[in-house]
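Trainee: 3D model of this:
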Amino acid sequence: MEGQVVVVSNLHVKPGQSIEVKGCISARCTDFAITLGKDPENLLLHFNPRFDLPGVTNKIICNSRENNVWGEEQREHVFPFERGSHTEVSFKYEKWKINILLPSGSWFTFPVRLSAKVISYLSLKNLELKCLKIE
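Mentor: Purely as a prediction, here's the structure:
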């Protein structure tokens, strides 16, 4: 369902741990997002694959947000996602970076720009959650 949001709070994910998200992408969505952070205003990672938004087609946009102010976008050109399919993305939280493993087996990193001892907040937009695993 387009616009669907799931929020999980009071997590306690420390550096060295991983978060694995499995879900189903809507057949009609223009994008979906997985965010990790302290709270909605302070995000270590906003992971936003975009199928078809003005000016952006089939790209992954990543960003951070501190005190509700967005940082500089990082754009990835690998795009292994399909509308109407199941997907799995893993995020390995390190002190200075987050390693992101895509369903294709490829991966990339995003820098940790905020001071955070733990990830306590996770939200999903336009992704029907099937499984959430923290290791």
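Trainee: going forward, measure contacts and count neighbours with C-alpha atoms only.
Mentor: Noted.
Trainee: measure the nearest residue to residue 69 once chain neighbours are set aside to residue 104 for me?
Mentor: Counting by Cα to Cα, 6 or more residues apart in numbering, the nearest residue to residue 69 once its immediate chain neighbours are dropped is residue 41, at 7.8 Å. Here the criterion is Cα to Cα, to the nearest Å. By it, residue 41 lies 31 Å from residue 104.
Trainee: does residue 51 sit in a helix, a strand or a coil?
Mentor: At residue 51 the chain is in strand, as set by DSSP: H, G, I helix; E, B strand; the rest coil.
Trainee: Tell me where the chain has strands.
Mentor: 5-13, 18-25, 33-39, 42-53, 56-66, 69-70, 74-76, 86-93, 97-101, 107-111, 119-125, 127-134 (DSSP state E).
Trainee: Turn those into JSON lines, including mean neighbour count.
Mentor: Formatted as JSON lines, the entries for these read as follows, by neighbours: other Cα atoms under 10 Å:
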{"stretch": "strand 5-13", "mean neighbour count": "14"}
{"stretch": "strand 18-25", "mean neighbour count": "19"}
{"stretch": "strand 33-39", "mean neighbour count": "22"}
{"stretch": "strand 42-53", "mean neighbour count": "21"}
{"stretch": "strand 56-66", "mean neighbour count": "19"}
{"stretch": "strand 69-70", "mean neighbour count": "12"}
{"stretch": "strand 74-76", "mean neighbour count": "14"}
{"stretch": "strand 86-93", "mean neighbour count": "20"}
{"stretch": "strand 97-101", "mean neighbour count": "18"}
{"stretch": "strand 107-111", "mean neighbour count": "15"}
{"stretch": "strand 119-125", "mean neighbour count": "20"}
{"stretch": "strand 127-134", "mean neighbour count": "15"}
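Trainee: For the comparison step, fold the sequence that follows:
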Amino acid sequence: MACSRQLAPYFKPSLPFTGPIPGGLRDGFMVIISGTVLPACDRFQIDFQCGSCPYPQDDIIFHFNPRFEEGGYVVCNTFERQNWGREERNYAMPFFKSHPFEIRVLVKCDSFQVAVNGNPFVQYNHRIPFTRGNYISVSGGVDVAIISFQDNVSLGTWCPRAAGILQTYPVPYHTSIFGGLYPSRSLTITGTIPLHADRFHVNLKWGEHVAFHLNPRFSEKTIVRNSQLHQSWGPEERGLPGGMPLLPGQSFTIWILCEAHCFTVSVNGQHQFQYNHRVPNLQQIDRLEVEGDVTLTCVQV
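Mentor: Reported below is the predicted structural model:
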């Protein structure tokens, strides 16, 4: 069992950023933006656009604009034929300066549905046809770690709390990675860590070999990385410049990006470390396993 199909993401884009949406907007399509609000942020914005031209500005189907003035609020709007429409303001500000965030925007036939940090936040009804949307733009006082896309998303995948469900996967969890790994391919693992957890691990394997072993250990407050080749473990890597990002009792999202020379790992939208490949043939890595003290709610391969 796995979540809906994941498309190639944008990793650590420089802002202001404008990039194409793979295949354009459609019903059941989800965009996930993870990052951190900068300490000096006044505002930032995410725009779903009908093109990439800044002047004259192409139509903006959905403008999502958190502002930290006047106690903080979020503006939603549409820009059509060189004019802004009526603002919709939400004063339940879900963003905090210097704090990480995850925004999930689900496209439905009648509206955009937005969840922030796992909680439903706003529904914005379409004012112009959403199928015209083919670009995303992000700007302002944030550091974006990743912009990712998913197709054929259910309400429970968008926000389990909104659907009144929390799907869980059996652990130990094993699944195939069809086509193996290659540069630009990524995997995402979402779940919750039990309060009394000791450790769990994520393994990327082929046969009996472990190309990448990611092993959070809570008593040691670190994430051990290693490889097991020909039944022998190599040297461990343990350094975490920003400290342990995973805590018992909390939910998490681990994103593993396969690059040409290494795996890049982010936790909750924050870059953590790189792990240089110790095997030459990435495409032979065809299995993912997760075992230990963890509850899984979504796995994307």
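Trainee: TM-score for this pair?
Mentor: Remark: TM-score between the superposed chains equals 0.87 [TM-score structural alignment, normalised by the length of the first structure]; 129 aligned residues with a Cα RMSD of 1.6 Å.
Trainee: that older thread, which residue in the second structure lines up with the residue nearest to residue 69 of the first structure?
Mentor: Matched across to the second structure, residue 41 of the first structure falls on residue 58, judged by TM-score structural alignment.
Trainee: give me the number of residues near that match?
Mentor: 16 (other Cα atoms under 10 Å).
Trainee: quick one, what contacts residue 131 of the first structure?
Mentor: Applying Cα atoms under 8 Å, 6 or more residues apart in numbering, one finds that residue 131 of the first structure lies in contact with 20, 21, 22, 23.
Trainee: Leaving out the residues flanking it, which one is nearest to the second one?
Mentor: Going back to what we said before, that points to residue 21 of the first structure. Once its chain neighbours are removed from consideration, residue 21 of the first structure has its nearest residue in residue 132; the separation is 4.9 Å (Cα to Cα, 6+ apart).
Trainee: wait, the one you found sits on residue 19?
Mentor: Yes. With contacts defined as Cα atoms under 8 Å, residue 132 of the first structure counts as touching residue 19 at a distance of 7.2 Å.
Trainee: ok, now how distant is residue 30 of the second structure from residue 57 of the second structure?
Mentor: For residue 30 of the second structure, the distance to residue 57 of the second structure - Cα to Cα - is 24 Å.
Trainee: and if you look at residue 204 of the second structure?
Mentor: Distance, residue 204 of the second structure to residue 57 of the second structure, using Cα to Cα: 45 Å.
Trainee: Those two: which is more packed in?
Mentor: Set residue 204 of the second structure next to residue 57 and count neighbours by other Cα under 10 Å: residue 204 wins out with 20 against 16.
Trainee: hang on, that one in a strand?
Mentor: Yes. Secondary structure assignment places residue 204 of the second structure in a strand (three-state DSSP).
Trainee: Check the spacing between it and residue 253 of the second structure real quick.
Mentor: Separation of residue 204 of the second structure from residue 253 of the second structure (Cα to Cα): 17 Å.
Trainee: so where is stretch 123-130 of the second structure in the first structure?
Mentor: Following TM-score structural alignment, the aligned partner range for stretch 123-130 of the second structure in the first structure is 109-116.
Trainee: ugh, wrong one, stretch 252-266 of the second structure
Mentor: Counting by TM-score structural alignment, stretch 252-266 of the second structure pairs with no residue of the first structure.
Trainee: again, but for stretch 73-89 of the second structure
Mentor: Aligned by TM-score structural alignment, stretch 73-89 of the second structure corresponds to residues 59-75 of the first structure.
Trainee: Could you do stretch 227-235 of the second structure as well?
Mentor: Against the first structure, there is no aligned range for stretch 227-235 of the second structure (TM-score structural alignment).
Trainee: which one of the contacts of residue 131 of the first structure is nearest residue 47 of the first structure?
Mentor: For those, the closest approach to residue 47 of the first structure (Cα to Cα) belongs to residue 21, at 11.9 Å.
Trainee: mind listing what the closest one touches?
Mentor: Shown here is residue 21 of the first structure, whose contacts under the criterion Cα under 8 Å, 6+ apart are 88, 89, 90, 129, 130, 131, 132, 133.
Trainee: repeat for residue 15 of the first structure
Mentor: Contacts of residue 15 of the first structure were listed using Cα under 8 Å, 6+ apart, and they are 92, 93, 94, 95, 117, 118.
Trainee: got it, and residue 20 of the first structure?
Mentor: By Cα under 8 Å, 6+ apart, the contact list for residue 20 of the first structure reads 88, 89, 90, 91, 131, 132, 133, 134.
Trainee: Tell me who's in contact with the closest residue to residue 104 of the first structure other than its chain neighbours.
Mentor: If you skip the residues right next to it in sequence, residue 104 of the first structure has residue 80 as its closest partner in space, 5.8 Å away by Cα to Cα, 6+ apart. Remark: with contacts taken as Cα under 8 Å, 6+ apart, residue 80 of the first structure is in contact with 102, 103, 104.
Trainee: how far away is the second one from residue 115 of the first structure?
Mentor: Okay, so that is residue 103 of the first structure. Going from residue 103 of the first structure to residue 115 of the first structure by Cα to Cα gives 29 Å.
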